[in-house]
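Trainee: Predicted model and sequence follow; I will ask about them next.
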Amino acid sequence: MIRDFNNIALYLSLCVLRLWCTTLPGYIHPDEFFQSPEVMGGDVFGYEVFRPWEFEQSPQCRSIVIPALTIGLPFNILKILNVWAIKFGYGDYTVYTIAQLFYPNNAIQSLLVLASSYVVLIFNTRPFSNSAELILLALLFCTYVKGSTPKFPLRRQPGDSSTDRDEFPVNLAFLFGCIAAFGFFTRITFILYAFPIGIAFLHYIFLSARAQGKSWHSKFSELFPACLGLVTTTGICVLADSLYFGTLKVTFGGVILNNDHIFEFLSNPAKFMKIGWHGKFIITPLNNFIYNINSENLSQHGLHPRYLHIYNFVLLFGPLTLLTMKDLNAVWVIFNLVFVVIFGGLHQAGIVPIMQKLQNQSLGFKHCKNINGYFRCELGKKITNPVKNQSEIFTTNILFYKTYMPPHHLLGYPKSWRGTNIQVNIYDLAGSSLSNLGNLLSEQVLSKSSLVDNIWKGHIIFQQNNKNSTNFERTLLVTPSTTELSPLFIESYNEFISIGDHNGNKNLRLKLIEQQWPHINFDHLDRIIAKGMYLNIYLLISFSD
């Protein structure tokens, strides 16, 4: 009894740790943001975002249903209530339920292994589509186990006859089909993971001992609710995707449906009969499969050896791949603690918090004064409302180099601001060559060094563009402190001085204005001791006026 109490207390402590891990700034992989939050940030908040290829190319390859439910719905709640909602603990219930049915004496140990894994603490608390896939797979397994286990007794007892089981409940069979369809529209890999569960379900319906002597009619009748749930949910997902991506239009009397027609329906429901469809349906998982079986398409996004999955399996589950775990031990605890720190607190951890600083730098200025060809603005923390049709335009160019893809929606630049006096341009250079970086920097408007050096503190300087006298610009470079810039620049205290570009231009200077700690990209671990674990923001200025 005391041991159970200690295990429960340990599990609850791990749940608190999981909640805390959701606040860590670690950036695991671009899919963390660009599979769902980036798209929903544009749709819900109207921000200017970068939509990944799965949602942009024709035909589209990623369903909008799961992103809309898992991210779009919380974003809408946030938009209304202005509070954060945290995704937490969906898989715990299914693991505990299954463990209670098969290993009732060790159910709490199963929860402890789950709750102490860094995969759950870090990866599964992030908005990956893989996280939604895991939850749906667990729910599918739990639904099968509950439906195929006798109601009385709840747990299997030695000597129980399998012929005493009830039929698979209709409501659980329908739910089984619904979950399977949602999983398929979440990721096409769901089919592979769910395949053994589906085979077990069909075996239970048609070939198990309790099905012996039943007519084929009875067996198919038992299967029908699952098929109905599968077909119904698939139809809803196909319809939602087709409407969202615009391949299908709802018409009313031959005209595309709009908000005015809603009042007509309310006043005269008989007019519903005039609703029609124009266009075609789109099946996003099928498009995804067709796209990915073409190796030429995959080469555009980067190919990796197939054995990498074996390496990743060991990296994810560590000692579980090598040991038979009877209890949590030092190896398991140390392994997960190390990777919680690495992926939760260090890996690309500067990107998310630095977006807030960039928002202040590009959208939070105020009280601008025109002084002989440049504007001096005060640096604030509240977003300044833009002004349309103003003669002066303030443009901030932000260059990201040697970082993961920056989530544009975290900058919070509304799409409706295009055409106003506040403009923001983001250039993601990723791992481009230094020559590409140098060429892009040489094309930018340079702030005068004397202005920046003399009146920088608490102010932002916008320099007049010589090609457009009404446009005032500034350029920021965001790159890790470990980035090697020496082929282009000479490093001097907190800044880099250009040694020349392809055009012989030696008038560039990079002045360090902000730093975010910690940030590691693991590309240049040998430089961390000398350069530190920072993500830096540099202001592009002239070497001399």
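Mentor: Arrived safely.

Trainee: alpha carbons only for contacts and neighbour counts from here, please
Mentor: Fine.

Trainee: Please report the residue range of the longest strand in the chain.
Mentor: With DSSP state E setting the assignment, residue counts place strand 468-480 as the longest strand in the chain.

Trainee: now for it, which elements pack on it?
Mentor: Counting contacts by 3 or more Cα pairs under 8 Å, 6 or more residues apart in numbering; DSSP states H and E, strand 468-480 is packed against strand 393-400, strand 459-465, strand 535-542.

Trainee: Which one of the ones you listed lies nearest to Arg126?
Mentor: Closest of those to Arg126 is strand 535-542, at 21.6 Å (criterion: Cα to Cα).

Trainee: tilt between the closest one and strand 393-400?
Mentor: Counting by axes from the mean of the first three to the mean of the last three Cα atoms, to 10 degrees, strand 535-542 lies at 130 degrees to strand 393-400.

Trainee: ok and strand 535-542 relative to strand 459-465, angle-wise?
Mentor: Going by the same axes, to 10 degrees, strand 535-542 makes 50 degrees with strand 459-465.

Trainee: second one coming, line it up with the first:
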Amino acid sequence: MTSGVTYWVIKCLQQLDVWSSCINSYTLLVSPRLFFTIFSFILDYSVYRLAPFWEADPWKALVLLAGSHVTLVFYTRTFTNTLEGLLFALLMVLVSSRRSDGSLAEPTSSHLIVIVTVAGFFNRPTFLAFALMPLLYWVGLNIDSQKSIKIVINHFLKLVPCACFTAIFFITADTLYFTSMGLDNLYSVEKNSLFDIIAQLNQKIVVTPLNFLRYNLNPHNLAEHGSHPRVTHFMVNGIMLFGILHILAIGAGFKMLKKCIYILPQVKSYYHGSSRILVHSEGNPILLSFYFVPLAFLSLFSHQEPRFLIPLILPLVLFSTSQNRAIKWKPVIIIFNVLGALLFGCLHQGGLIPCLFHLEQLMHSPESSNHPGHYILLFAHTYMPPRSLLNIKKRDTHIEVIDMAGSEEETLCQTVGQQTNNFTCNDCHFFVIIPGTVRATITKCGVSFKNETLIFPHLSMEDPPQISFLFSENWRSQLGLYILQLDRDQQSL
């Protein structure tokens, strides 16, 4: 759902002999990012629409959003978290409505709300954590003292077919994409019995949310990507992404908890159309719940990366611009976002994309095309490398990519040793890609390398350099990504 549409367009242009000579790692990188940059204006539209509803100034909210390094860096990248944030923004727009006289109105786009929710769930099941409070808010608007429980239940039951149809659409799309099942397979099952058809579908059907949950609920799988304390999102990632805005929200949240006894009796009147608690002297409880409830749910998982929180920028911007909370912190916000853009836009995993460009040019050079060899690319302690940027086609079986994630030293050396012993041909090329902070680990594996390429800058937050090394002569190596090519003589041993 992130890069697939763009790649499909590129593939069609290539088949039509249009722009076929320009297909390389650069266009494969820029095209999806350009597509997402255009779609990121959904976030701007959502802020502009939602700001008056939540008693915030639209233009101040847009300036705060546009100046955030989260918008500049993450919302122009092809992360599923980015799409999750855009769908979350659309959901907030759909559940927030107001009549011309200023009173709250019941949302009329119920089917769109269901479609967006199901789409978000199939994109990332964690979307339910973000959608929980907006959906409860929407349910509250549908519950009225003049409506009986039966009417309310019937209203929601009418939405079940829409949810099922949307789910079937995504299941079908995923099954066709991830398996070999096509129209020919569908026509061939007509001759089989009903039980045979069900058995075949059961074997090939792909339900991506179930696969996502099955993988991420396994602690061993999460440990391979790195385990973090449960408070990492609250104490570290929130500050790294949002800075003083996160701190202001925490302060307002604590003040609001002290006054929750006085707020709770007003909730009933709030759902019946009164807007007097939309803006409270200490903040907006509904907006804060949109921010902290997803934060709490995501903190239940041991693997916590900053990008998991990027959808929360929308309620945080709306909250910060209501009552002009962020105005007096303007210099701090500007400096913070400049530093954040440098950290996440340039330093953090910054060498991975240039590394893939280098390897793609190496493997698809005219010399390599005339004399193709076997390439093994082993990545360790980096983000999962996007294989699409290597421009690997289905027929390129001579290229193998191994992702070791955050493997321990023993596992890494064992894998390197096994690959070294398995490939003894003269046309075999074995590359190990690791951050500079892990370079010493490879030395302990007992292998030698004939070529070393250092790509600068590159910072791995999972393996950060020690402060003392940054003031030494080899500081560049600590902030770099190494491409190590195994010595051919070593391969033949």
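Mentor: On my side now, so go ahead. Note that this is a predicted model, so its numbers are computed, not measured.

Trainee: quick one on the thing from earlier: please identify the buried residues of the longest strand of the first structure?
Mentor: Under the neighbour-count criterion of 16 or more other Cα atoms under 10 Å, strand 468-480 of the first structure has 470-480 buried.

Trainee: Please apply the same query to stretch 354-374 of the first structure.
Mentor: For stretch 354-374 of the first structure, by 16+ other Cα under 10 Å, it's 354-355, 357-366, 368, 374.

Trainee: Those residues in strands, which ones?
Mentor: 365-366, 368, 374.

Trainee: ok, now how distant is Gly67 of the second structure from Arg214 of the second structure?
Mentor: Gly67 of the second structure sits at a distance of 38 Å from Arg214 of the second structure (criterion: Cα to Cα, to the nearest Å).

Trainee: no, scratch that, I was asking about Val447 of the second structure
Mentor: 37 Å.

Trainee: got it, and Leu90 of the second structure?
Mentor: Counting by Cα to Cα, the gap from Leu90 of the second structure to Arg214 of the second structure is 28 Å.

Trainee: do Asp487 of the second structure as well
Mentor: 40 Å.

Trainee: ok, those two, which is more surrounded?
Mentor: Asp487 (17 against 11; other Cα atoms under 10 Å).

Trainee: residues touching the more buried one, list them.
Mentor: Residues in contact with Asp487 of the second structure, defined by Cα atoms under 8 Å, 6 or more residues apart in numbering, are 448-451.

Trainee: and with 10 Å instead?
Mentor: Contacts here follow Cα atoms under 10 Å, 6 or more residues apart in numbering; on that basis Asp487 of the second structure touches 420, 429-431, 447-451.

Trainee: Next: Pro354 of the second structure.
Mentor: 25-26, 360, 455-456, 481.

Trainee: Pick the one among these closest to Leu318 of the second structure.
Mentor: Distance to Leu318 of the second structure across the contacts of Pro354 of the second structure (Cα to Cα) is lowest for Tyr26, with 36.1 Å.

Trainee: Spit out the contact partners of Leu213 of the second structure.
Mentor: Going by Cα under 10 Å, 6+ apart, the list of residues near Leu213 of the second structure reads 124-126.
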